[in-house]
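*Asks:* pasting the structure only:
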């Protein structure tokens, strides 16, 4: 057996549930929300994340600022 084992880190894969939870946390941090609304709120963010996951990237470009690509390639 080798004395040194090298492992390459794998990128973190985010799924729709992770994205929904992050959006949910941001929402309740910014806006006062009743606890009994949490389930519906999370479900809405999950639905948004799933819908966007299924879209092609070109369908989403319309939501970016017009100068987005100019800034990101600097």
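*Replies:* Yep, it's here. Keep in mind that this is a model prediction, so the values were computed, not measured.

*Asks:* CA only for contacts and neighbour counts going forward, please
*Replies:* Will do.

*Asks:* ok, residue 59 to residue 52 distance?
*Replies:* From residue 59 across to residue 52, the span is 9 Å (Cα to Cα, to the nearest Å).

*Asks:* Who has more neighbours out of the two?
*Replies:* residue 52 (14 against 9; other Cα atoms under 10 Å).

*Asks:* Identify the residues contacting stretch 32-46?
*Replies:* With contact meaning Cα atoms under 8 Å, 6 or more residues apart in numbering, stretch 32-46 is reached by 16-17, 19-21, 23-24.

*Asks:* want to compare, so here's the second one:
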């Protein structure tokens, strides 16, 4: 058996709960809030993340800045 084993890193899989927590953290770091509102804020961000998870690119394209859309289309040749 080899003494040194090399393991390739695997990409981190993000889920809706992870996204909601990160959005909540950004919100809490940058806005005034009351402790009692944290659950409601998390619910809103989780709902947003779950909704966007099931949307297609074409459903969301109108919300992406035009400059980014043009780069995506060139790169992926849509």
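*Replies:* Now that the structure is in, tell me what you want to look at. In this text, all values refer to a predicted model and were calculated from it rather than measured experimentally.

*Asks:* Any chance you could compute the TM-score here?
*Replies:* For this chain pair, the superposition-based TM-score is 0.86 by TM-score structural alignment, normalised by the length of the first structure; 73 aligned residues with a Cα RMSD of 1.5 Å.

*Asks:* related to what we said a few turns ago, okay, and which of the contacts of stretch 32-46 of the first structure map to helices?
*Replies:* In this view, those that belong to helices under DSSP state H are 16-17, 19-21, 23-24.

*Asks:* Most neighbours out of those residues, which is it?
*Replies:* In terms of neighbour count, residue 20 stands highest of those at 21 neighbours, by other Cα under 10 Å.

*Asks:* Return the residues in contact with residue 4 of the second structure.
*Replies:* Residue 4 of the second structure makes no contacts at all, as judged by Cα under 8 Å, 6+ apart.

*Asks:* Distance-wise, check it relative to residue 48 of the second structure.
*Replies:* As judged by Cα to Cα, residue 4 of the second structure and residue 48 of the second structure stand 44 Å apart.

*Asks:* Could you do residue 27 of the second structure as well?
*Replies:* From residue 27 of the second structure over to residue 48 of the second structure the distance is 14 Å, taken as Cα to Cα.

*Asks:* now swap in residue 25 of the second structure and tell me
*Replies:* Computed as Cα to Cα, the residue 25 of the second structure to residue 48 of the second structure distance reads 15 Å.

*Asks:* ok, now residue 56 of the second structure?
*Replies:* Residue 56 of the second structure is 14 Å from residue 48 of the second structure, where distance means Cα to Cα.
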